[in-house]
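Visitor: Predicted structure and sequence below. I'll ask about it afterward.
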Amino acid sequence: MDAIVNDFTINIATANGTGSQSANLILLQSLFNMGIEVSGKNLFPSNISGLPTWYIVRLSDAGYQAPGDRTHIQVLVNPATWEDDLAQLQPGSVVVWNSDAKKPMDREDVISYPVPMTKMARGVNAKLARMITNVIYVGVLAEMLGIDETAVVEAIGKQFKGKASAIELNTTAFHLGRDHAREHLTKTDPYEVAARGSNKGRFFMEGNEAAALGALFGGVQMLAWYPITPSSSLAEGIIGWIPELRTNDDGEATCAVVQAEDELAAAGMVLGAGWAGARGMTATSGPGISLMQEFIGLAYFAEIPSVFWDVNRVGPSTGLPTRTQQSDLQMLYEGSHGDTQHIVLIPGTVEECFEFGWRAFDVSERFQTPVFGLSDLDLGMNRWACEGFTYPDAPMDRGKVIRDRDIFEAMEDFGRYRDVDGDGIPYRTLPGSGMAPILYRGTGHDPYGVYSEKSHIYLDLMDRLRRKIDGARDHLPAPILREEEECDVGIVYFGSMENTIQEIDD
């Protein structure tokens, strides 16, 4: 039997709220500590506790990070999905299963490794047995696959940093699982791991946290948000990094955070920040964008800089809050009633999440318009290996803001919405500057911001707005083209499909 090294997929079936995510992240980090190219996908329910959850670990020396097209090793802990999980396996697959679950193992065409996980966990700590069970299977997998013990111990320390009792408890459970596999299981499968040098300088990060860091490096000054899966961790990422990255010499935060009463209120606060000359943003998902439509239209028509991050989930309506979809694109591109056209930045990697996190503010202020970042649950809430970020190396682009009174007074016939330079972008003043006007109007208006219902004035206004947005193309990240000499099929894709398409292309 030839060994299959660092090229297989593990699917772990557990129940939400049992602590399995900590164990799964320990497994993922352990493999990463060995220098192995590995990725993890968390498929979890939208309730707090009890429903099924799966965690997919993909090992690939080629660096592929898509989930793969089959499961090679199945870990069965959850009785609720036992039969379905078993039925989906191909013959020859490996099954590590909790023999205390009182469920049958009725597949004779798989490689079976029964482990009394619950009994073993109760022997460590009866009160916490449900959680400890998960670390038992980490120990079993470590022994059967050849995962370095030091790598696992380091991963446990990282996962429970600063919690000595948790580190001790989980380390004990890990060794218990490993010892059981060594003493009671005979390996008959071909799967194993091998160290691949060092991942020093690389790290795991979720797309949401990368976007949060990008926003902070982009100078965000006000975050208004309302919690919604799967975008909440983006806002929480900003909040978590403020003490380290955004405080003045007196320890005061230089970024305001407001948890609004709903998504519509959050959008209104973002527009207020943009009107005042601050860099404001919100993070939400499809249902939140639906509620924000009125303010999105106002930001477009009144030309107020504002940044909206949409971490896409499955719709319509409440839909499937914890599953991935890219269906919000059209809603963002033409958001609000009437004739609108918005700028949408769509990251496909965590590096691009960071880049678009800061770049969105420059684009929004330069073109005085709402700018959207469109991510999704897969990219936003899963951990991805990366080598670091490219930080902005130029001053912030604040756009056409008149800050000097001499310049303002030298301008002939100033109008808030006059196209002085022919690029569709007007000049603006800020509240408190003493330079009027600071009017922003959401009703029909002429170049001076005066209300008008005349058709030719409306047409001129809409033409200018369209010309302004069209002119933004040269200032936005260009599409990436991969061309081959001989090809019969072309693929157009965006966002987190990057990893899947890369593997298909190869």
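Guide: Perfect, I can see it now. Residues are numbered from 1 along each chain as shown.
Visitor: going forward, measure contacts between C-alpha atoms and count neighbours the same way
Guide: OK.
Visitor: what's the distance between the closest residue in space to residue 62 that isn't next to it in sequence and residue 9?
Guide: Spatial nearest neighbour of residue 62, chain neighbours left out: residue 37 (7.5 Å); criterion: Cα to Cα, 6 or more residues apart in numbering. Distance, residue 37 to residue 9, by Cα to Cα, to the nearest Å: 12 Å.
Visitor: Could you do residue 164 as well?
Guide: Applying Cα to Cα to residue 164 and residue 9 gives a distance of 32 Å.
Visitor: and if you look at residue 380?
Guide: 21 Å.
Visitor: Tell me which of the two has more neighbours.
Guide: Ranked by neighbour count (other Cα atoms under 10 Å), residue 380 and residue 9 place residue 380 first, with 28 against 23.
Visitor: isn't that one right up against residue 310?
Guide: No. Contact status for residue 380 versus residue 310: not in contact, 10.1 Å apart, counting by Cα atoms under 8 Å.
Visitor: Checking the closest residue to residue 353 other than its chain neighbours next. Helix, strand or coil?
Guide: Closest residue to residue 353 apart from its sequence neighbours, by Cα to Cα, 6+ apart: residue 211 at 4.7 Å. At residue 211 the chain is in helix, as set by DSSP: H, G, I helix; E, B strand; the rest coil.
Visitor: Second structure for comparison follows:
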Amino acid sequence: MKTRINDFIVRFANVNGTGSASANYLFAKTIFRMGIPVTPKNIFPSNIQGLPTWYEVRVSEKGYLGRREGIDLMISVNPQSMAKDVQSVKPGGYFIYDSTKKLNPDYERADIHYLGIPMMEMATKAFEDPRKRQLLKNIIYVGALVRLLDMDQQTIRELISEQFEGKKALIEANFQALTLGMEFVEKNYDFPLSFRLEKRNLLENKILVDGN
């Protein structure tokens, strides 16, 4: 199978108010820092805490900015929207979910790949504070994406260090969560996927604006 480079769509399905926005933006910003054109977009029905929210990232080396139909990689960590999320994945695409709880058989499709990662279980074992567990669960799935998509590890670690500058404990906790996700993929799945990232130098004098 031919590997696609810098040409795919990732969608995150989260719960509003769980700190996922920062993790998802970290993912998009890392790709931008790798010199690859990327377009992130927040999609949510409201700003009410607890309701579903989605974050879509289009990676296009050719610089296409608009959304297109079909999701190549879905990270679904919201049981409320999972039935809809699994149906939006393209045939041959990938569905990542929190396997702390068993996947509902109704959500199984024969034409896509499933990657279960016990995110909440891993966060619970690694971190004592309940609020921190929820926030760092998001970084665990970002860590998984680092290996699955061949993201530049140095770049994402630099961004985490910048984001939490002067807060050593937070930096170390985020690094730990990132490593947990990476190591789980290394032990359990083949990587990178049939599409991946590769550093470019296409964004000189460009800035990333999220539009919110």
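Guide: Great, that's in hand. Keep in mind that this is a model prediction, so the values were computed, not measured.
Visitor: So after superposing, what's the score?
Guide: Superposed pair, TM-score by TM-score structural alignment, normalised by the length of structure 2: 0.91. Supporting alignment: 208 aligned residues with a Cα RMSD of 1.7 Å.
Visitor: hmm, back to that, what count of nearby residues applies to the residue nearest to residue 353 of structure 1?
Guide: Around residue 211 of structure 1 there are 29 residues (other Cα under 10 Å).
Visitor: for the one 3 residues further on, same thing?
Guide: Other residues within reach of residue 214 of structure 1, judged by other Cα under 10 Å, total 27.
Visitor: which residues does it contact?
Guide: 353, 354, 355, 356, 357, 358 (Cα atoms under 8 Å, 6 or more residues apart in numbering).
Visitor: Map the third one onto structure 2.
Guide: To tie it back to what came earlier, the one meant is residue 355 of structure 1. Aligned counterpart of residue 355 of structure 1 in structure 2: none (TM-score structural alignment).
Visitor: Okay, residue 355 of structure 1 and residue 207 of structure 1: tell me how far apart.
Guide: For residue 355 of structure 1 relative to residue 207 of structure 1 (Cα to Cα), the value is 11 Å.
Visitor: again with the fifth one
Guide: Plainly put, residue 357 of structure 1 is 10 Å away from residue 207 of structure 1 if you go by Cα to Cα.
Visitor: cool, the fourth one as well?
Guide: With distances defined as Cα to Cα, the gap from residue 356 of structure 1 to residue 207 of structure 1 amounts to 11 Å.
Visitor: In terms of neighbours, single out the busier of these two.
Guide: residue 207 (31 against 27).
Visitor: shouldn't that one be in contact with residue 379?
Guide: Yes. Judged on Cα under 8 Å, residue 207 of structure 1 makes contact with residue 379 at a distance of 5.3 Å.
Visitor: residue ranges for the strands of the stretch 101-250 of structure 1, please.
Guide: 111-115, 191-192, 203-206, 222-225 (DSSP state E, counting those that start in this stretch).
Visitor: Could you identify which of the ones you listed is most buried?
Guide: strand 222-225 (a mean of 25; mean count of other Cα atoms under 10 Å).
Visitor: and the helix of greatest length in structure 1, which stretch of structure 2?
Guide: Criterion DSSP state H: the longest helix present in structure 1 is helix 164-184. Using TM-score structural alignment, the residues of structure 2 aligned to helix 164-184 of structure 1 are 168-188.
Visitor: Name the residues of that stretch that are buried.
Guide: 170-171, 173-182, 184-185 (16 or more other Cα atoms under 10 Å).
Visitor: That stretch vs structure 1, average offset?
Guide: On superposition with structure 1, the mean distance recorded for stretch 168-188 of structure 2 (mean Cα distance after the TM-score superposition for structure 1) is 1.1 Å.
Visitor: And the contacts of that stretch?
Guide: The contact list for stretch 168-188 of structure 2, computed with Cα under 8 Å, 6+ apart, reads 117, 122-123, 136-137, 139-148, 157, 160-161, 164-165, 191.
Visitor: how about the nearest residue to the aligned residue in structure 1 for residue 123 of structure 2, chain neighbours excluded?
Guide: Correspondence of residue 123 of structure 2 to structure 1, assessed by TM-score structural alignment: residue 121. Ranked by Cα to Cα, 6+ apart and with sequence neighbours excluded, the top spatial neighbour of residue 121 of structure 1 is residue 129, at 4.8 Å.
Visitor: And residue 47 of structure 2, by the same measure?
Guide: residue 16 (7.2 Å).
Visitor: Residue 380 of structure 1 now?
Guide: Using Cα to Cα, 6+ apart and skipping residues adjacent in sequence, the residue nearest residue 380 of structure 1 is residue 207, 4.0 Å away.
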